[in-house]
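# Any chance you can model this:
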Amino acid sequence: MVIDGRTLPVTVKTSAVSRRISLRVDAMTDSVVVVVPTGLPAREAMRFVHEKTDWIRARLGALPPRVPFAAGAEVPVLGALHTITPAPEARRGVWTEDGRLHVSGLPEHLPRRVGDYLKRRAKEEIAPRAFAYAQRLDRRISSLSVRDTRSRWGSCTSDGALSFSWRLVLAPEAVLDYVVAHEVAHMVELNHSGRFWNLVTDLMPDNARPRHWLKQHGTSLHRYG
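Sure, this is the predicted structure:
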């Protein structure tokens, strides 16, 4: 579809459990995603999308600006802003120091190096927390991965496989901590029952503020890189 001269990709997904059409704007790709019940013609989905043009325009306008991984850009690491600073002569890879994210190597490799560093740092921050929480619940983690997920900050399977968004490393430390506690609690309760939330609170008593932060600012994490 085209809004104000801007061409937006539209992805139509079918769902066997959905009873009505739902719509969202993907903050990572600036695209439109519409989910429809199985059997609904695509033309009906697109008619619905065009009826919601004003809503889509408003959602796009509310998105935070994109922040590329480039020299001079400010990127948060555990919530603290760091200025990306090239260090072409250095041989230290990527490191943080005094509010700067130093990146050695050739300029053309800078975006990839920053991304690789943040993904590695995310796993370094998440894994110890996850294993410590799992031990408290007497559960065993079968695997732990870090990915660039769009719709979930984390996930847990019935066999104890945990997965997290690397973008959590951009958020304040308490937010990352909360998501880890949330997913580990699912190793006991694969639901969102009262028992589940009691487990989350046992692992992290002060979880209301990070939950609120994620609802208010989570979209901004998808605008980096």
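# hey, let's count contacts and neighbours off CA atoms from now on
Fine.
# Who are the packing partners of the helix or strand that contains Glu125?
Secondary structure assigned from DSSP states H and E places Glu125 in helix 110-136. Counting contacts by 3 or more Cα pairs under 8 Å, 6 or more residues apart in numbering; DSSP states H and E, helix 110-136 packs against strand 94-97, strand 100-104, strand 143-147, helix 173-185.
# List the buried residues of it.
By neighbour count with 16 or more other Cα atoms under 10 Å, helix 110-136 contains the buried residues 110-111, 113-115, 117-119, 121-123, 125-127, 129-131, 133-134.
# Kindly reformat the helices and strands packed on helix 110-136 as a markdown table containing mean neighbour count.
Listed next are the helices and strands packed on helix 110-136 as a markdown table, based on neighbours: other Cα atoms under 10 Å:
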| stretch | mean neighbour count |
| --- | --- |
| strand 94-97 | 14 |
| strand 100-104 | 23 |
| strand 143-147 | 15 |
| helix 173-185 | 25 |
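# between the ones you listed, which one is nearest to Pro64?
helix 173-185 (19.0 Å; Cα to Cα).
# Please list the outside residues in contact with that closest one.
Contact partners of helix 173-185, identified using Cα atoms under 8 Å, 6 or more residues apart in numbering, comprise 78-79, 126, 129-130, 133-134, 137, 153-156, 162, 168-169, 196, 199-200, 203-204, 207, 210-211, 213-214.
# Check the residues you listed for burial and list the buried ones.
Among the contacts of helix 173-185, those classed as buried by 16+ other Cα under 10 Å are 78-79, 126, 129-130, 133-134, 137, 153-156, 162, 168-169, 196, 199-200, 203-204, 207, 210, 214.
# Among those residues, name the ones in helices.
Among those, the residues falling in helices (DSSP state H) are Ile126, Arg129, Ala130, Tyr133, Ala134, Phe196, Leu199, Val200, Leu203, Pro210, Leu214.
# One more, so I can put them side by side:
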Amino acid sequence: MGPQGLTAVLDWLRRDPREEPVIEVAGRALPVVIRRLERARRMTMRLAPDGSEVRISIPRWTRSAEAIEFARSRQDWLARQLAALPQAGRMADGAVLRFRGDELTVRHDQTAPRRPVVDDGELRLGGPADSLPPRVLRWLQAEARELLTIDLAEYCQRAERPCPPLALSSAQRRWGSCAHDGAIRINWRLVMAPDFVRRSVVAHEVAHLAHFDHSPAFHHFLKTIFEGSVHDANRWLKAHGRSLYVPFG
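Just a heads-up that it's a prediction; the model follows:
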């Protein structure tokens, strides 16, 4: 994260949700979060991955009223984005979830061992049905921690940097972050994405240990430690990232 990104995050943390403008979209009242970016040359708008707010980035000289009017003029587009959000499905026998880019069918048998096991495209587990959603969630997060810990150690070795402790994130705004003190946080939901996508995010944050910006030197360094295509990984996240925020119910 460069200085501009850090400033934007601090601005977001200091904001008071009670003072944010609200627009109505498809019968829902959505807060409009406005960020002024030093390098922005145009206005951009997106819906939060969980559909909780509208996020607009604007150049420093743009008035907030223009951003709000822009959001109101695109209510139909926002409504379509809301309708496309993944819906919580009932976590039960026969449910389907994503894991490392593939789909797993949940096979639940109360008499089977409680520990989840992946076998031939299925996630098999036993135990009480009413505790199934939190147990599947904990399993996914544990798998994420194991995979991400391995990824982080590997890229730190390639980068010739000490390996910092890993923290899992549930952030709605970013897939990973690297703090000034070298602390790295990665969104656990990346365990549902293909391996190359998850690994690209880890490599990106490790590259910040060498270059704490998004300069040409940073991008060159990232290419030297990441074995795949950063462009393809970013394109996948842009097209499918929102689907990783499906609620567990």
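# related to what we said a few turns ago, which one of the ones in helices among the buried ones among the contacts of helix 173-185 of the first structure sits closest to Val103 of the first structure?
Ile126 (22.8 Å).
# wait, what's in contact with that closest one?
Leu176, Asp177, Val180.
# give me that answer again for 10 Å
Contacts for Ile126 of the first structure (Cα atoms under 10 Å, 6 or more residues apart in numbering) come out as 144-146, 163-166, 168-169, 176-177, 179-180.
# Pro86 of the second structure now?
Pro86 of the second structure sits next to Pro49, Asp50, Gly51, Arg242, Ser243, Leu244, Tyr245, Val246, Pro247 when contact means Cα under 10 Å, 6+ apart.
# Now do the counterpart of Thr201 of the first structure in the second structure against Ala207 of the second structure, distance only.
Using TM-score structural alignment, the partner of Thr201 of the first structure in the second structure is Lys223. To Ala207 of the second structure, Lys223 of the second structure is 9 Å away according to Cα to Cα, to the nearest Å.
# roughly how far apart are the most centrally placed residue in the second structure and Ile186 of the second structure?
Nearest to the centroid of the C-alpha atoms of the second structure, with distances taken as Cα atoms, centre = their mean, sits Trp175, at 3.9 Å. Trp175 of the second structure is 6 Å from Ile186 of the second structure, where distance means Cα to Cα.
# same thing with Arg46 of the second structure?
22 Å.
# quick revisit: what about the match of Thr201 of the first structure, how many neighbours?
17 (other Cα atoms under 10 Å).
# thought it was touching Val230?
Yes. Taking contacts as Cα atoms under 10 Å, Lys223 of the second structure lies within contact range of Val230: 7.8 Å.
# residues in contact with the residue of the first structure positioned farthest from its centre?
The C-alpha centroid of the first structure is most remote from Glu89, which lies 32.8 Å away (Cα atoms, centre = their mean). By Cα under 10 Å, 6+ apart, Glu89 of the first structure lies in contact with Val103, Ser104, Gly105, Leu106.
# For Ala67 of the second structure, which non-adjacent residue is closest in space?
Closest residue in space to Ala67 of the second structure, ignoring its immediate chain neighbours: Ile56 at 6.9 Å, by Cα to Cα, 6 or more residues apart in numbering.
# That neighbour contacts Ala65, correct?
No. Ile56 of the second structure lies out of contact with Ala65 (Cα under 10 Å); the separation is 11.7 Å.
# Tell me the one of the ones in helices among the buried ones among the contacts of helix 173-185 of the first structure nearest Thr14 of the first structure?
Leu214 (27.6 Å).
# Which position in the second structure pairs with that closest one?
Leu214 of the first structure maps onto Leu237 in the second structure, by TM-score structural alignment.
# Thr85 of the first structure: how many residues sit nearby?
Thr85 of the first structure has 21 nearby residues by other Cα under 10 Å.
# what helix or strand is the counterpart of it in the second structure on?
Correspondence of Thr85 of the first structure to the second structure, assessed by TM-score structural alignment: Arg107. Using DSSP H and E, Arg107 of the second structure sits in strand 102-108.
# Ala112 of the second structure too?
Using DSSP H and E, no helix or strand contains Ala112 of the second structure.
# if I look at Trp175 and Ile186 of the second structure, which residues touch both of them?
Common neighbours of Trp175 of the second structure and Ile186 (Cα under 10 Å, 6+ apart) are Ser169, Arg198, Val201, Val202, Glu205.
# Looking at those, spot the one nearest Met91 of the second structure.
Using Cα to Cα, those come closest to Met91 of the second structure at Ser169, 22.5 Å.
# Return the distance of the closest one relative to Arg60 of the second structure.
Distance from Ser169 of the second structure to Arg60 of the second structure, by Cα to Cα: 30 Å.
# do Tyr155 of the second structure as well
From Tyr155 of the second structure to Arg60 of the second structure the distance is 36 Å (Cα to Cα).
# go on, Gly5 of the second structure?
With Cα to Cα as the criterion, Gly5 of the second structure and Arg60 of the second structure are 14 Å apart.
# just to revisit the earlier point, which residues does the residue nearest to the residue nearest to the centre of the second structure when sequence neighbours are not counted contact?
Spatial nearest neighbour of Trp175 of the second structure, chain neighbours left out: Asn187 (5.1 Å); criterion: Cα to Cα, 6+ apart. By Cα under 10 Å, 6+ apart, Asn187 of the second structure lies in contact with 141, 144-145, 148, 167-177, 198, 201-202.
# One more pass at 7 Å, please.
Leu168, Ser169, Ser170, Ala171, Trp175, Gly176 (Cα atoms under 7 Å, 6 or more residues apart in numbering).
# Please consider this matter closed, and thank you.
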